[in-house]
Each structure stands twice: as C-alpha cells, then as structure tokens.
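S.K.: Okay, sequence plus prediction incoming.
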Amino acid sequence: MRFLKFAVLIFSFLIFFSSCNQADNKSKIGILFGTYEAARWDLEKNYLEEKINELGGELITKITEGDELEQFAQATELIESGVDVLIIIAVNGNTAGSIVREAHSKGIKVIAYDKLIQNSEIDFFITFSGERAGELMAEYSINKIPEGNYVLMYGDRTDDNAIKIHNGIKTILQPLIDAKNINIIYEGYTDQWATENATFYTNKIIEFSDTEIDVIIATFNSVTYGAKAAVKKQGLENNILVIGHDPDLEVCQDILNGKEVLAVHKTVKNIAYKTAEIAIQLATNKTIQTTDEIYNGRMDVPSIILDPVVVNKNNIETIIFEEGFINKKDVLNYKPAI
C-alpha cells in the first residue's frame, strides 16, 4: 500500500512538471499596435489571439496612439519579457528599424504588419496590396467621371501604404492624364492620415483653385471625411465626387440603401489568421513558403500580399457582417450626423 501511494505521488509530480514544461514551451508572440483608433484593430487583435491560441501560442499586446517613444518603450518591455516573435504595426515605418535591431540583438524575429518598416532586416512582411486598392479607387472614379479636374489626397508620407495607393491610382489615371482627359489640380500627402489636416488642405485647394473640381480621391475614411467636410462647408457636395472609403457604419448603410458608394475592404480575419500562422512558424523555426518579396531600402523582405475587395450590396453580408467587422444591427440603427 505504501508503495502504491508513493507511485501515485511520483505520477502526480510527473504530470505537474509536464504541464509546467508545456506552458513554458508555449510560443510567446508580442504585438505592438501603433494605433487602436480604427474599428478594425480590436477585431484583428481578437482574430490574432484566437488563431495563436489555437496553434499553441500566447499573444501579448501593447498599444500606443501614434507615440513613437512610447512604442519603443513598449517594444523594449516585450523584448525583455522574452517573446519569441514581435509583430509590429509601426507608428513610423521610417524609424521603427531601431526596434527591429533591438529585437534581433536578443534573437527575436520580427514581422511588419500592414506597414513596411524601412531600411531594416525584418524577417517577414504581411500586408494588403496598396496598389490594388489605389487601382480600385481610380477605376471607380473614371467610370463615374472619365474627364475632368481631379484632386488626389494620399495618406501619411511615412506610411508605405500611402505610397503604394498613390502608385496604384497613377497606374490607372496616367494614360488619361497624358491624353489630357484628366487634369490633376492638386496631389499630396496628408500628415498622420488626420481628418483635420484633410479638411484644411481641401479648404485651401478649393479656395485657391481657379477651376472647378470634379473628383477628390481621398484614399481612406479619415481623409475622405475631412475632404467631405470641407466640400460640404463650401456648398459643393452635389458638385464634387469624393471617394476613398473603407466600410464603416455610414458607408455600409449607404450600400444597403442602394446608394452608389465605393468601399474597399481589407478582410481582417484573413490577414490576422495568416499572420498568426507565420508568427508560430517563425517561433518554431519552420520554413515559410512565399514567392513575394518587397524591397524596404535594405533588403528584399519575404512577404505575403493580399488583395482588398470592393464591398457592394451583393457581398456585404459575407464580407462585412459574417466576418464580424461591423454588426448589421448597428448599421441599420445608425443615424448619420447632420
């Protein structure tokens, strides 16, 4: 009997230490959010956490709102905690290379998420095709107004996405510009993608332009709403087509009501799940198969580039509501600001 009790005790200890060892062997994945303002980020965090947990890992999250110094401090904290992989949504893609170097000095691999980190040896990059998003915006514009005066308002110049969107727009518009069908009155970048900056720039463009504006391609909701506010203030909302939306409550309501509006969507579940899989593969030293590479000023970074999709009345149920990006009841009950 004493031997049996001793055997049970030993067996219990073995189970305990085995479970501790399994917990210690969990891949620890850190993520740095450079902003958390847009609705997509909370959903993406949840999808990342869900998939990483499913694959036997653990996600540790740090968030800042556009503060580079705070993001670096948060990165240092995650690095010192011993994460295996660091996912970075950089505040500034031009300066976040210092975080990459610090992580690599501790043997930690780095994924740049949806925003390229320039001049650094990042291990992987995953994003949506900014070029394709820009092409979709330009195609929609010329289908509506194939000739006229255009204003092109891009995002923040430190964000590689803004540059890629610029390139996609110009790919479609340039032949029409060369043929003198489209005249570019103004094009430029919008600091921090900020709505107030977009409003200010649009007011000045309208004020100082000696020709009527037909189209403003504003490339993202924060810029689009800023441009729209200025256009409305000038009493020109029926004269100028302003496009460049991601799907939000107002845009989705317009789509359900049959209004003609362009919404270009990045399917967040897709990018989050793929990023989780890549993070676990890097953490466990597995080979990642990809044929895409993007040059960041220092190296050709192994990459996965996903295509955005246009949301319309035929696909909004599956692409937006079933994904959980926006709740349909919230859309139906939404009352736009007057």
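M.R.: That came in fine, so what should we check first?
S.K.: alpha carbons only for contacts and neighbour counts from here, please
M.R.: OK.
S.K.: show me what contacts the residue nearest to residue 334 when sequence neighbours are not counted?
M.R.: With sequence-adjacent residues excluded and distances taken as CA to CA, 6 or more residues apart in numbering, residue 334 is closest to residue 249, at 6.7 Å. Contact analysis of residue 249 by CA atoms under 8 Å, 6 or more residues apart in numbering lists 326, 330, 331, 334.
S.K.: Could you point out which of these is nearest to residue 47?
M.R.: Nearest to residue 47 among the contacts of residue 249: residue 326, at 14.2 Å, using CA to CA.
S.K.: does that closest one really touch residue 320, like I thought?
M.R.: Yes - at 6.1 Å, residue 326 counts as touching residue 320 under the criterion of CA atoms under 8 Å.
S.K.: What segments of the protein are helices?
M.R.: Remark: helices assigned in the chain by DSSP state H are 2-24, 39-54, 68-81, 97-105, 130-144, 160-178, 195-208, 221-233, 249-256, 268-283, 316, 328-333.
S.K.: Please compare the first structure with the one that follows:
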Amino acid sequence: MRINRLVAATAGLGLALTLAACGGQGAGGVDDAPGGNSADADPSDQTIGVAMPTQTSERWIADGEAVKSQLEEKGYTVDLQFANDDIPTQSQQIDQMITQGVDLLIIASIDGTALSSQLESAAAKDIPVIAYDRLINGSDHVEFYVTFDNYNVGVQQATSLLVGLGFLEEDGTEAADAPTSPQNIEVFAGSPDDNNAGFFFDGAMETLAPYLEDGRIVVPSGQTDFDTVATLRWSQEAAQTRMEDLLTSTYSGGEELDGVLSPFDGISRGVITALQGAGHGPSLEEGLPIVSGQDAEIASVSLIDQGVQFATIFKDTRKLASQAVTAATSFLEGDEPEANDTETYDNGVKIVPSYLLESDIVYKENISELLIDSGYYTQEQVDTGQ
C-alpha cells in the first residue's frame, strides 16, 4: 500500500520527525480525510464500496450479495451498487463512493477501459482498488485482482464441447469410439470490452485447434476470429439473433450442426432458443446440438438436468467473494494481500498482482455433487430453474 508521510517540525530541537502510517491518512495528510484508513481502525468505522456491473445476470447478483454479506460479517459497512450494464451509471456510482469517503473499492467493471478517471480520484485519496473478476485496464491504480483462471475456463468450455461431441470422455481422456466423420460447430465469444472474454476465447480455441487443423471439427460459417464472434455485453438476445442468422445463411440447405461453443449461460440460452425455433431438438436426445456454457446460472443448470444444454462451467462465487474480502481486509489492516499469480494479468500499464481460483465443468451427472451437495443450489431450484 501507499505510505503517507507527515513531516512535523519540532521547534525546540530543530529536528524533523517523519510519521508514517500505511494508508493511514488521506492525500492531504489529514487523519480524517475521505478515504483514509488505518491498520488500527475498527471495521465498523470503515466503508467499502462494491461496484457490480448488472442485475440482469443472476451470477452478478450472487456475487454482489456474497461480497456484501461476507464484508458485513467482518463488521465493515458496505455500499453495494449495480449499474445495469451502463458505463456512465457505473462511473457515477464509483465517483459517488469516492466522494462519500469509502476506504476501499471492489470493482467488477462493465468496460475495463472506462474507469481511468475514477481510479485517479481513488488514488488521490489513497483508496485501494481491487478488480473483481474483470481486470481494469489502462491504469496504474489497480492494486489487486481476484478472479478465476480464465484461460483454463476457456479450456474447460472447449473440453465440455469435445465431450459432448464424443471426442473425449468426461475425465479428459480420448474416447474409444470418437466420431469418424467431421463434426460441424459454430463459435460464440464474450463481450469485447471484457478482458476475460479474450482469455476464455484463447483457452477454448487453442484447445480446439488440433481438431480444427486435422478436420475432425469444422466451422461451416468460417467465423472463427474473436471480433466476428464476440457478443457485446454478453447479450442473450444478440446471441439468439446471430444464431438465427447463422442457421439461415449456413444451414438452410440441410447441413448438420453438431455443436456450439458458448462462453456464457445467457448466450447459451439464446443459442438454444434459436435452435429450437428452427426445429432442432427440443432436447439433446432428440437432436439438439451440443451447447457449452459458463457461470452455472440456475436456469441453465436446470436445462442441463433436463438434457437440453449440455454443460456449463461452475465458478463458485462464494470462494471469489471470500478472496476479495481477504484481500480487502489485508489492505485495510496495512498488509499486502497474498497473490498466486504475478505474471499473467497485464493491464497495459502494469502487471496486476492476482489471486486465481479454480473452476469445474458441470455435466448432468455431477450437478448434485458440485452444486447441491455444496449448498450452492437446492434440488428444488434445479428442478424449477429458479
């Protein structure tokens, strides 16, 4: 953390004494300056601003609630705001948090390049910033990053697709009865303004590369570059429209579509809606293509249980929230949080110290083990999709 030093002249001795406190004072050297914090401060005297991108995704609602509840359990006051996927709204919310004197910010950004001025303001008031699951780019004032191993999430997405297509077993080994004819797939990627989307895409496409190179997998539309297949704001509606367009332009002559690489459950549901609307399905057993996913949203977990969506990636938001709270507590107590990655996440200005968590592939067969037995969902939620 930054160290503020207050030099006090001692008239009688003519000596200058330097008093140092880790993050203990505001930029003006005043103990009660906005954003000031101290290793000796009681948590009940400290406020943490938590900025989440949207409430349109149940994943972000769960993240926000998990971070808030765990911080409050430690005695902190929490200002939790959701921005409805609107960049100006999130910028204004963070500006307001800084003006009101929060002691630390935890930010899951909508656009990882749009918060430079807010981070400058936070730095001026010695307010540490933790990037939550989405890296904030183009700023030196990101102290820490908590996330999942996003490249590996992409690997898992592609792996689940390969399992569904019959090339791999669920344990990742080669299937003995793998398809002998080429399998047709289409590719979707996440939002181009989300730093994680590139990691997901790279992990997935590099996993699929050997199959694409030797012709075991084919993309009939030819759309495989990130800019073409990206889905702005991870929009379910945009994904549905693009899938409908692909079906019309590429598959109207009776070509078979075997699978779709989807990086997010909302996108997956949009794709599935388009497929079912065009007469595919309605289930995997009845000819619906294999569709991957991510975030283990309850609506998609229920579809997996029903044999409609094939798989998703479970990123336990409780663990991510816990890591964010651990990092926040370290900063506010005058320490540096533990990082397990100091090489991967370059935001264009600095390598941001990071803590990476692991994720799991959810198939129909392991829903109970991963999601119900762990208390993440109840059986009733899986049954109803709510």
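M.R.: That came in fine, so what should we check first? Given the structure is predicted, the values throughout are model-derived calculations rather than measurements.
S.K.: In ChimeraX, select just the buried ones from the contacts of residue 249 of structure 1.
M.R.: Applying 16 or more other CA atoms under 10 Å to the contacts of residue 249 of structure 1, the buried members can be selected in ChimeraX as follows:
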select :326,331
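S.K.: counterpart of residue 55 of structure 1 in structure 2?
M.R.: When structure 2 is aligned by TM-score structural alignment, residue 55 of structure 1 is paired with residue 74.
S.K.: what about the closest residue to its match other than its chain neighbours, distance to residue 327 of structure 2?
M.R.: Of all residues not flanking residue 74 of structure 2 in the chain, residue 43 sits nearest, at 7.1 Å (CA to CA, 6+ apart). Counting by CA to CA, to the nearest Å, the separation of residue 43 of structure 2 from residue 327 of structure 2 is 14 Å.
S.K.: What of residue 300 of structure 2?
M.R.: Distance from residue 300 of structure 2 to residue 327 of structure 2, counting by CA to CA: 31 Å.
S.K.: With residue 219 of structure 2 instead?
M.R.: Taken as CA to CA, the span from residue 219 of structure 2 to residue 327 of structure 2 is 43 Å.
S.K.: More neighbours: those two, which one.
M.R.: Taking neighbours as other CA atoms under 10 Å, residue 219 of structure 2 and residue 327 compare with residue 327 leading, 24 against 18.
S.K.: who touches the aligned partner of the more buried one in structure 1 in this structure?
M.R.: With TM-score structural alignment as the criterion, residue 327 of structure 2 lines up with residue 278 in structure 1. Residue 278 of structure 1 makes contact with residue 288, according to CA under 8 Å, 6+ apart.
S.K.: quick revisit: spit out the contact partners of the residue nearest to residue 74 of structure 2.
M.R.: Taking CA under 8 Å, 6+ apart, we find residue 43 of structure 2 in contact with 74, 75, 76, 77.
S.K.: how about residue 88 of structure 1, what's its match in structure 2?
M.R.: In structure 2, residue 88 of structure 1 lands on residue 107 (TM-score structural alignment).
S.K.: hmm, I was thinking of residue 172 of structure 1
M.R.: In structure 2, residue 172 of structure 1 lands on residue 207 (TM-score structural alignment).
S.K.: tally of neighbours for the match of residue 88 of structure 1?
M.R.: Using other CA under 10 Å, residue 107 of structure 2 has 26 other residues around it.
S.K.: Surely it and residue 122 touch.
M.R.: No - using CA under 8 Å, residue 107 of structure 2 makes no contact with residue 122, being 12.0 Å away.
S.K.: what touches both of those two?
M.R.: Common contacts of residue 107 of structure 2 and residue 122 (CA under 8 Å, 6+ apart): residue 129.
S.K.: Would you mind putting the helices of structure 1 into a markdown table with distance to residue 303 of structure 1 alongside?
M.R.: Shown next, in a markdown table, are those (distance: least, CA to CA, whole Å):
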| stretch | distance to residue 303 of structure 1 |
| --- | --- |
| helix 2-24 | 30 |
| helix 39-54 | 18 |
| helix 68-81 | 22 |
| helix 97-105 | 16 |
| helix 130-144 | 14 |
| helix 160-178 | 14 |
| helix 195-208 | 30 |
| helix 221-233 | 26 |
| helix 249-256 | 31 |
| helix 268-283 | 10 |
| helix 316 | 28 |
| helix 328-333 | 33 |
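S.K.: Tell me which of the ones you listed sits nearest to residue 309 of structure 1.
M.R.: helix 130-144 (8.1 Å).
S.K.: what stretch of structure 2 lies opposite the closest one in the alignment?
M.R.: Per the alignment by TM-score structural alignment, helix 130-144 of structure 1 matches residues 150-164 in structure 2.
S.K.: Mean distance between the matching stretch and structure 1 after superposition?
M.R.: On superposition with structure 1, the mean distance recorded for stretch 150-164 of structure 2 (mean CA distance after the TM-score superposition for structure 1) is 1.7 Å.
S.K.: list the buried ones in that stretch?
M.R.: By neighbour count on 16+ other CA under 10 Å, the buried set for stretch 150-164 of structure 2 is 150-164.
S.K.: which residues make contact with it from outside it?
M.R.: Stretch 150-164 of structure 2 has contacts (CA under 8 Å, 6+ apart) with 168-170, 172, 196, 199-208, 259-263, 290-294, 310-313, 359-361.
S.K.: Separate out the buried members of those residues.
M.R.: The neighbour-count criterion (16+ other CA under 10 Å) marks 168-170, 196, 199-205, 207-208, 259-263, 290-294, 310-313, 359-361 among the contacts of stretch 150-164 of structure 2 as buried.
S.K.: Now the residue nearest the centre of structure 2: closest residue in space that isn't a chain neighbour?
M.R.: In structure 2, the centroid-proximal residue (CA atoms, centre = their mean) is residue 133; its distance is 4.2 Å. Closest residue to residue 133 of structure 2 apart from its sequence neighbours, by CA to CA, 6+ apart: residue 147 at 4.2 Å.
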